[in-house]
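Asker: What would the 3D arrangement of this be:
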Amino acid sequence: MDPLFTDDERERIRLAVAEAETRTAGEIVPYVVRQSGDYDVATWRAASAGALLAGTLALAVAWLNDGWGWGWLYSAWALALVMAGGGVLGAFLTLLDPVRRALAGAERLDTAVHRRSAVAFLEEEVFDTRDRTGILLFVSLFEHRIEVVGDAGINAKVEQHEWEEVVDLIRTGIRGQSLADGLVAAIEKCGDLLHRRGVAVRPDDTDELPDDVRVRDE
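Answerer: The predicted model follows:
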C-alpha cells in the first residue's frame, strides 16, 4: 500500500507541530487513518439489491417475451442463477468507494469515525498532559470525515464551532491532492487559535507528546 506521506512531508508536519507548540501549551496530535470501519453492511445491501433487481428483470423479460427464446427463465434454477449473478455483481460494486459510502449511510460513517477518534485519543494518551491541553486532529480518509478532539483544558477555552476553519484547511488540502499541506496549515491555525484563546505556554512548559504525524492503515 502506498504511503500517505513522504519523509519530507512527515518532517514538515512535525516541524509545524513543534513551531505551533512554541506559542501555546496545547499539545497537537495529527492522526490519519485510511478508514474507520469495515462497513460489511454495504456489501450485503448491494448484494441483496442486485439479486432482487436481477430477479425482477428476469421475470419481466420472461413475462413480456412471446417467443420460445427466453422460456428457460421460467425455471426455478434459472431464476436462482440470475439472482445469484446479480448479487455477486452488486457486491463487486461496493469495491468502489463512493458506492460503499453511499450504501453504508452517513450515520454509520459518522458513528464509526467518532468511535475511532475516541480510540485514537486514548491510544495516543492525548489526555496525559499536565493541564489537559492535548488536542487530536483526526482524519479518516475513506469516510471523508475530520474531527478535532480537545481535552478538558482545551474545551474550557475553545468553542467547538471555532475548529471549523481548522477542519476546512485540512479538507482543502485533501481536495488539492496534498493532505500534508492541509495538515500543516491546520496545525498553524491551531497554534494561532490556542494562543489567541489563552492556552498559554508556562515558563516550565515541556513537550509532553511526540510531534510526529500518526498514520494507521486499518
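
Asker: going forward, measure contacts and count neighbours with C-alpha atoms only.
Answerer: Will do.

Asker: which helices and strands sit right next to the host helix or strand of Ile146?
Answerer: Assessed by DSSP states H and E, Ile146 sits inside strand 145-150. Helices and strands touching strand 145-150, by 3 or more C-alpha pairs under 8 Å, 6 or more residues apart in numbering; DSSP states H and E, are helix 106-123, strand 134-140, helix 164-175.

Asker: The second one vs helix 164-175, what angle?
Answerer: Using axes from the mean of the first three to the mean of the last three C-alpha atoms, to 10 degrees, one finds that strand 134-140 and helix 164-175 are set 40 degrees apart in direction.

Asker: What lies in contact with the longest helix seen in the chain?
Answerer: What stands out as the longest helix in the chain, according to DSSP state H, is helix 40-64. Outside helix 40-64, the residues that touch it by C-alpha atoms under 8 Å, 6 or more residues apart in numbering are 70-71, 73-74, 79-80, 82-94, 100-101, 103-104.

Asker: contacting residues for the most centrally placed residue in the chain?
Answerer: In the chain, the residue lying closest to the centroid (C-alpha atoms, centre = their mean) is Ser140, at 2.1 Å. By C-alpha under 8 Å, 6+ apart, the contact list for Ser140 reads 32-36, 113, 146.

Asker: In helices, which of these fall?
Answerer: Mapping the contacts of Ser140 onto helices (DSSP H) picks out Val113.

Asker: taking the contacts of Ser140 one by one, which sit in strands?
Answerer: 32-33, 146 (DSSP state E).

Asker: one more to put side by side:
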Amino acid sequence: MKFEAQFDEAARRRIAEAVGRAEALSRGQIVPVVVEKSDPYPEVRYRGALLAAAIATAAVLALHLPVTLAELPLVQLAAGLLGAWLSMWNPVERRLAGARALDQAVRARAVRAFHENGLHRTTEGTGVLVFASLFEHEAVILGDRGIHEKMGDAGWDRAVAALVAGMRDDDPGRGFVEAIAQCGARLAEHFPRDPSARPPPNELEDAIRASRT
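Answerer: Sure thing, here's the model as predicted:
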C-alpha cells in the first residue's frame, strides 16, 4: 500500500490543518506519522516456502501421485518457490507473520518514530505521536512523560479506533484527521492553553511525516 496513493496533497493539507486546530486548544505538540510497513518480515518467505513444500509432499504421498523419490525434491522446490512468491501477497503475508509479530513490529516502529521526530524533547513533556502503519492496518498513539502520567495508553483508545477505522475503510487521511481531533480534545482537558498568556511556540512541524518502513 503506497503512501502516495492514500495521501494526496489535499489529504496532507487536511491533516496539517487538523494538527493546527488540535494544538490551538492546548499546550501539546502533535506529530502525525505514517509508514507503509513497520517491518519487512523476512521470515515469512521461509514460512511460505516450507509450508507449500510440506503441502506438496503430503499431497504426493496421500494421493499416490506418480512421483519418484528422485523427482520429489524437484516438486518440493517448485512448491517452495510458489509458496515464497504467494507469501508476498499482503493477506497471506499478514497471516503467516501472525498477529503478535505484527503488533510487536508496529509498536517498535512507533517508539522509534517517537524519538526520530523529537517528541521526547518538548518543553512540558506533552508531545503526542499519532502513528499508523498501512500494511498492518494498525495504529499507535504515544504521549510523552507529561501527558502519559495523566492518561496512560488507554486514554487514547478512541483516537486509535478512529485511525484504524480510516485505514480499514481505505481512507487513512480521514482517520488521521479524526484521531488528531480526539487527541486535541484530550490534551485540552489536561494541558489547556491559557487564553490570557502568549501562545506557546509551535515546537514541531504540523505536516504528516511518511516513510516506506
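
Asker: quick revisit: which residue numbers in the second structure does the strand holding Ile146 of the first structure align to?
Answerer: Residues 138-143 of the second structure are where strand 145-150 of the first structure lands when matched by TM-score structural alignment.

Asker: The matching stretch vs the first structure, mean deviation?
Answerer: Taken against the first structure, stretch 138-143 of the second structure registers an average deviation of 0.7 Å after superposition, with mean C-alpha distance after the TM-score superposition for the first structure.

Asker: Tell me how far the closest residue to Lys2 of the second structure other than its chain neighbours lies from Leu82 of the second structure.
Answerer: The shortest distance from Lys2 of the second structure to any non-neighbouring residue, by C-alpha to C-alpha, 6 or more residues apart in numbering, is to Glu36 (6.3 Å). To Leu82 of the second structure, Glu36 of the second structure is 25 Å away according to C-alpha to C-alpha, to the nearest Å.

Asker: More neighbours: which of the two?
Answerer: Neighbours per residue, other C-alpha atoms under 10 Å: of Glu36 of the second structure and Leu82, the larger number sits with Glu36, 19 against 15.

Asker: Under the alignment, what does that one map to in the first structure?
Answerer: By TM-score structural alignment, Glu36 of the second structure lines up with Arg34 in the first structure.

Asker: Number of residues surrounding the aligned residue in the second structure for Trp44 of the first structure?
Answerer: Aligned counterpart of Trp44 of the first structure in the second structure: Tyr46 (TM-score structural alignment). Neighbourhood size, Tyr46 of the second structure [other C-alpha under 10 Å]: 16.

Asker: same check, this time on the one 10 residues further on
Answerer: Using other C-alpha under 10 Å as the criterion, Ala56 of the second structure is surrounded by 19 other residues.

Asker: Please apply the same query to the one 3 residues further on.
Answerer: By the criterion of other C-alpha under 10 Å, Ala59 of the second structure has 12 neighbours.

Asker: Likewise for Arg14 of the first structure?
Answerer: By other C-alpha under 10 Å, neighbour count at Arg14 of the first structure equals 19.

Asker: what does Val106 of the second structure give?
Answerer: The tally of other residues near Val106 of the second structure (other C-alpha under 10 Å) stands at 25.

Asker: Alignment lookup: Ile13 of the first structure to the second structure.
Answerer: Here Ile13 of the first structure is matched to Ile15 in the second structure, going by TM-score structural alignment.

Asker: Quick check: the aligned partner of Val160 of the second structure in the first structure vs Val149 of the first structure, distance?
Answerer: Alignment note (TM-score structural alignment): Val160 of the second structure maps to Val167 of the first structure. Look at Val167 of the first structure and Val149 of the first structure: by C-alpha to C-alpha, they are 11 Å apart.

Asker: repeat for Ile13 of the first structure
Answerer: Counting by C-alpha to C-alpha, the gap from Ile13 of the first structure to Val149 of the first structure is 18 Å.

Asker: Tell me how far the aligned partner of Thr24 of the first structure in the second structure lies from Leu50 of the second structure.
Answerer: In the second structure, the residue paired with Thr24 of the first structure is Ser26, using TM-score structural alignment. Plainly put, Ser26 of the second structure is 53 Å away from Leu50 of the second structure if you go by C-alpha to C-alpha.

Asker: ok, these two, which is more surrounded?
Answerer: The neighbour count for Ser26 of the second structure versus Leu50, taken as other C-alpha under 10 Å, is higher for Ser26 (23 against 19).

Asker: List the residues that contact the more buried one.
Answerer: With contact set as C-alpha under 8 Å, 6+ apart, Ser26 of the second structure has these partners: 184, 187-188, 191-193.

Asker: Out of the residues you listed, which end up buried?
Answerer: 184, 187-188, 191-193 (16 or more other C-alpha atoms under 10 Å).

Asker: and those residues as CSV, adding secondary structure and distance to Gly118 of the second structure?
Answerer: Putting these into CSV (DSSP: H, G, I helix; E, B strand; the rest coil; distance: C-alpha to C-alpha, whole Å) gives the following:
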residue, secondary structure, distance to Gly118 of the second structure
Gly184, helix, 19
Leu187, helix, 18
Ala188, helix, 21
Phe191, coil, 19
Pro192, strand, 22
Arg193, coil, 21
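
Asker: Determine which two of those are furthest apart.
Answerer: Across those, no pair lies farther apart than Gly184 and Arg193, at 11.3 Å, counting by C-alpha to C-alpha.
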